[in-house]
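> Pasted the sequence and its predicted model underneath.
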Amino acid sequence: MIPPVLRFMESAARWPDRPALQDDLGARLTHGELASRAAALAAGLQKRLGDNREAIVALAAKNHADHVVAMFGIFLAGYAWLPLNPRSAPALNIQICETLRPSLVLLDEACKDCVNSSSLPAALFRAGDRQGLDALSADAGQWRAPALAPDHVMSVKLTGGTTGRPKAVAQTQRVIATAASDLAAVFAITGEDVNLAAAPLSHGAFHLLLPVLIAGGRHVIASDLSPEALLDAMEREGVTLAFMPPTLIIKLSGSGLARPERFPALRELIYSAAPMPPAQIRRAWEAFGPKIAAMYGQVEAPMALAAMTAGEMAGTGKLESAGRACPSTQLRILGPDPDGTGEIAARGPLVAPRYLTGEPLDIEDGWLKTGDLGRIDPDGHVFIRGRSREMLITGGFNVYPAEVERALLSVDGVTEACVFGVADPYWGERVEAAIVAQPGVDDEALREAVKAAIGAVAAPKAIHRIEALPRNPVGKVVRREVAALFSACDGA
C-alpha cells in the first residue's frame, strides 16, 4: 500500500502544472507548487520535532489554500494530523490538546483565540502570507520521505461528542487510503473534476481532497458560504463535485438563485453527516437537477461505508437510502427485528483500529457496531432509521426520531426538526418535537404528516417553535440539549 499523501506526490510529479487549489483570498497553487510548499514545511517540522513517529501536530485553520499546505506538510513529515475546529469553544480545544498532547499546534492567526493557552507549543501563520508557513521551513534542509506503515496513524479525529466526552479515533494510513480509493471509484473521479470545498477542511471536506488531487483534479476552497458566493463559484469554476451538509444544500436550494442551467458541469452534489428527507431532495433537484448523491460513514469508518451516486438516486427513486456498501466494506444487520431493522455493522480496511483516548471500539467478531439502526434491502441499499440510543419507546411501540423528523420536514415551511422523548407516566416516553418553521405552519398539519408516514403513535404530543436548533461544532443537532431545554420548560 502506497500512503495516500505519497500517491499525491507521485501525481504532482506527473502533472506539476495542473491547477490544484484556489481560495477566496486569491491564492492559486498548481500541483507542483502544493507539493513543493508542503514538502518544505514537512522538512521544517522534521527539523523541529525530529524522527518521532508518534508525534501529533494539531492544526486550527479556516478554509483556505494554506490550510491544505499545512495539513499536507504534517502528512509528509510523517506525523499524525489533529484537526481542531475553530468554531469549538477554546476550553474544548484546550481539553483535546491536554488529552492528546500534540508536539506542536499550528495556528492560523485568524483562529489563534480558539486555543488560547500559553502552555501549548504553538506556531502562528497568516493565510496568504508567504512569510507565514514558509517561515517555518527556513533553513530546514531537504525533506526526508518517512517510512509510513499501513497502521501508522495519519489522522486523529474526534467523535462528535453528542453524548459526552469526544473520543479520539486513530485513522491510519490504511483507513485514509481506503476512503480515498473507494470515493474515487464510486464517484468516478478523474483529473477533469473540480471540487468545491465548502464544508470545513478540518472535517467533511477533507475526504475529497486526496482522491481529487491524486487524479490530477482541482479544488475550489470556499470561505464565504453565502448562497450568492457559493453558487457564483459553482457556475464560474465549472464545479463537478461538492460535498455539503444537508443544511447548506437546503439553504442554497431555497435561495431562489439556484437553477439547473447554471451548473451544466455538476455531476455529484453529495450530502452526508445527517439525513436528508425525500421532500428536501426533490426541492434540491428543482434547484440543481437530479445531481444529489449520498454518503454514509462515521469517524470510526470515515465517509465511505456506503454511498449512492446522483444517477443511482434518481434512477432507483430510493431517496431515503444512504446507498450501498462501498467496494472495500461489508455491511450487515445485527439482531434484526421481524421487519429487518437492527444495528448496522461494518468490517473491512476502512474501520479504524482503536481510540487513542482509551475506550474500546465496539467490535463483535470483527464487525464494528456503528450504533445506527437500519435495514438493508435485497439490492443492498441501506436505510438508516436512527441511532440505537435515540430510539423512543412510547406506549410500548418503538419510534425512531429520524423518521419522525423526515415526516415533519416534508411539510412546506419546515426547515429544521428535532424529535425527542420526555418521561411520561402514561406513555413511558412522550414524543415531542422542536422545529424551525416559517409563520403559518399548522401543528395539526404536522401531526397528520407524521400519522400518514409512520402512524398515530409517532405523532408528537407537543410541537415547540425555536429560532435555531443547537448544533455541535461539526454541525450535528445536539438532541440532548433540545430535550433539556423543553423538558425544563415543561417542568417550570
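Received the coordinates, thanks.
> switch to C-alpha atoms for all contacts and neighbour counts from now on
Fine.
> all helices of the stretch 351-492 of the chain, in order?
401-409, 443-453, 479-491 (DSSP state H, counting those that start in this stretch).
> ok, now the chain?
For the chain, applying DSSP state H gives helices covering 4-14, 31-49, 65-77, 90-100, 173-186, 206-214, 227-237, 246-253, 278-288, 310-316, 401-409, 443-453, 479-491.
> and those helices, which is most packed in?
Stretch with highest mean neighbour count among the helices of the chain: helix 65-77 (a mean of 26; mean count of other C-alpha atoms under 10 Å).
> From the rest of the structure, what touches that one?
The contact list for helix 65-77 (C-alpha atoms under 8 Å, 6 or more residues apart in numbering) reads 5-6, 21-23, 27-29, 34, 37-43, 45-46, 57, 59, 61, 80-81, 106, 127-128, 133, 143-146, 154, 201, 221.
> okay, pairing it with this:
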Amino acid sequence: MLLHDLVASAAAADPRRPAVIGPDGAAVPFDEFDRQIRAVAGWVGAHSAPGDRIAVVADNSTAYARLYYGVPRAGRILTLINQRLRPGEQYAQLALTRPTVVVGDPVHLDRLTELRSEVPSVVRVVTADAAELTADPAGSDAARPAPDDPAWLLFTSGSTGTPKGVVHSHRSVLAAVRGSVVGRAVAPGGVYLLPFPMCHIAGYNMLVQHAVGATVVLAAQFRADAFAKAVRDHGVTACSLAPTMLHALLTHLKDTGATLPTLRSIAYGSAAIPADLLRTALDRLDVDFHQGYGMTETSGNVTFLGPAEHRRGLAGHPEILTAAGIPHPQVEVRIGAGGEILVRGAQVAAQYWPDRPAVDRDGWLPTGDVGRVDPEGRLYVVDRRKDIVVTGGENVSSREVEDALTAHADVESAAVVGVPDEYWGEAVCAVVVAVDGRRPAAADLIAHVRDRLTAFKRPRHVLFVQRLPLTTNGKVDKNAVRRYARSELRA
C-alpha cells in the first residue's frame, strides 16, 4: 500500500464526500481530490527523475495537500521546508537536500531571491496552485514506487539543536497512520481541523483522517478566533492542538461567550497539559481529550493517553495527566541508559538525510527524551536530555520545575533553562509569562517552587516576558529561551 491509496480507497467508498476544505472554505470531494493527486504525480513525473527531491515552501492549502500525496505517488521525495524560517535557514536546508523542483506560494518564493545561486540543483520553480499541476493525470502511474521507497523528507523542529532532515518511506508513514487509528480510536466520517503547519510531522494527521474517510479542514495558521469560526462553519468534530493553542482558544471563548457545539474530540501533544487547563477545557467544551507522544523520526505518535485516563486523572489521580500514554500495539518503547526513551517499530525512520543512520543496529531510535514507565505501562516523559539542568552536581528536570511554576495562580506559562554559574556550574533560570495584570514577585515564585520541590531545584533567577517563543509546531523554543535568559543575565 502507498500513501495515495488512502485517498483512492476513500474516493471509491464515498466519492462526493469532501476530502479537504481549504483555508478559503472551498471543499474538494474525494473523487476530484484523487484526480488532482494523479495529475500532480503526472506533472512531477514529466519534469523530474525517480528519486528527485521536490521541495515545497508554502502555507497550508488544498494545493499543499495534493503535493503530500502526488509527489510520493510519482516516486519522488516531497521535501517539506518550513515557510516560517528565514531565507538563510531555508537555503541551508535546500542546499542539503538538493531539490530539482521548488513549489511554493508566491509570497514565500519572492523571499528566496538568491534561490538559483544558493541552490544550483534547482531547475524549475512553480507556484503551488499552478494550473499545470492539476491539468492532466495522464502518466501518473508510469513509475509506481515501492512501499519502502522514500516518500517524505522533513526537518525536525530544531528546538534543541540544528534541524535534521528525516527520511520517511510510504511504509513508515502508513505504519504511523495505522497506529494512530487504533491508538486514538479515530472515528470515521467526522470532520477534522488541522491547525499545525503541514511542513511538520503533525500533518500526518491528515492521512489518519483520510484513512477512515473523514474530511480535513486546513487552517493557514492558528488564530483562536479563526479556529473557532472554522469549527462552527464546517461542523468540526475533532482537532489537534498544542496546550498553548488550547489556552488561547479557551481565553477567546471566555472573552466572546462563543461555543463550539459540534466539537467532540481534542488531541494534544508537544507537552503535558496542566491539570487546571484541562479542568477548564472540560468545563467549557465537554469533549474527549487524547494525548499523543511522538516526534518527526517516528512519523507520528507512538503512545496515547485516552479520554478515560484523562477523567481518571481529574478524579483523584493527577499523576496520570503527566503521562504520555501507553504504546500502541505496533511499536516498542523501552527505557535505555541514562533513562533515555528508545522506540522501535515500522513507523520509525531509518535514516537522516543524506545517509546518517537514525537508529542503532537493532533498530532502536534514541529519542533524546528522558522518561520512565509506571507499573500499568504508561510512559512518562521527564524531560529532554538537553534540558536537564546540572546544578551543583545535581540533575534538575526543567519540566518538573515548569510544572511547579504553572501551578501558581498568577503564572500562565513558564520555561526553565540552565544558565552559567561560576559556583554551581549551572543555575536554574525560570522565564515566566504572568497572568494578565497579576505579575507575582520573583521571590514569591521561588518560594512557591521550594514548597513543592527540593531546595536545589528552585529557580535562582526569574525573568518575565510577554510570551514564550514557540516553534511552528507549538513547542517552546528552548534554544531561543536559553539565548534570551543568558543575554538578560549578562546585561
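Received it, and whenever you're ready, just let me know what you need. Since this is a predicted model, take the numbers as computed values, not measurements.
> what TM-score do we get after superposing?
Scored against TM-score structural alignment, normalised by the length of the second structure, the superposed chains reach a TM-score of 0.91; 479 aligned residues with a C-alpha RMSD of 2.4 Å.
> coming back round to it: I'd like to know which of the helices of the stretch 351-492 of the first structure is closest to Glu98 of the first structure.
Glu98 of the first structure lies closest, by C-alpha to C-alpha, to one member of the helices of the stretch 351-492 of the first structure: helix 479-491, at 25.7 Å.
> mean shift of the closest one relative to the second structure?
In the superposition against the second structure, helix 479-491 of the first structure averages 2.6 Å from its aligned positions (mean C-alpha distance after the TM-score superposition for the first structure).
> helices and strands around that helix, which ones?
Under the contact definition 3 or more C-alpha pairs under 8 Å, 6 or more residues apart in numbering; DSSP states H and E, helix 479-491 of the first structure sits against strand 414-424.
> so what secondary structure elements neighbour the strand it packs on?
So strand 414-424 of the first structure, by 3+ C-alpha pairs under 8 Å, 6+ apart, packs with helix 401-409, strand 428-437, helix 479-491.
> Leu405 of the second structure corresponds to which position in the first structure?
Structural alignment (TM-score structural alignment) places Leu405 of the second structure against Leu408 in the first structure.
> Could you pull up the residues touching the nearest residue to that match once chain neighbours are set aside?
With C-alpha to C-alpha, 6 or more residues apart in numbering as the criterion, Leu408 of the first structure has its nearest non-adjacent residue at 5.8 Å, and that residue is Leu446. Residues near Leu446 of the first structure by C-alpha under 8 Å, 6+ apart: Ala407, Leu408, Val411.
> what about 10 Å?
Counting by C-alpha atoms under 10 Å, 6 or more residues apart in numbering, Leu446 of the first structure touches Val404, Ala407, Leu408, Leu409, Ser410, Val411, Asp412, Val414, Ala459, Pro460, Ile463.
> still on that earlier bit, now the helices of the first structure in a markdown table, with distance to Val436 of the first structure?
Below are those laid out as a markdown table (distance: least, C-alpha to C-alpha, whole Å):
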| stretch | distance to Val436 of the first structure |
| --- | --- |
| helix 4-14 | 42 |
| helix 31-49 | 43 |
| helix 65-77 | 34 |
| helix 90-100 | 28 |
| helix 173-186 | 33 |
| helix 206-214 | 30 |
| helix 227-237 | 19 |
| helix 246-253 | 12 |
| helix 278-288 | 15 |
| helix 310-316 | 27 |
| helix 401-409 | 10 |
| helix 443-453 | 12 |
| helix 479-491 | 12 |
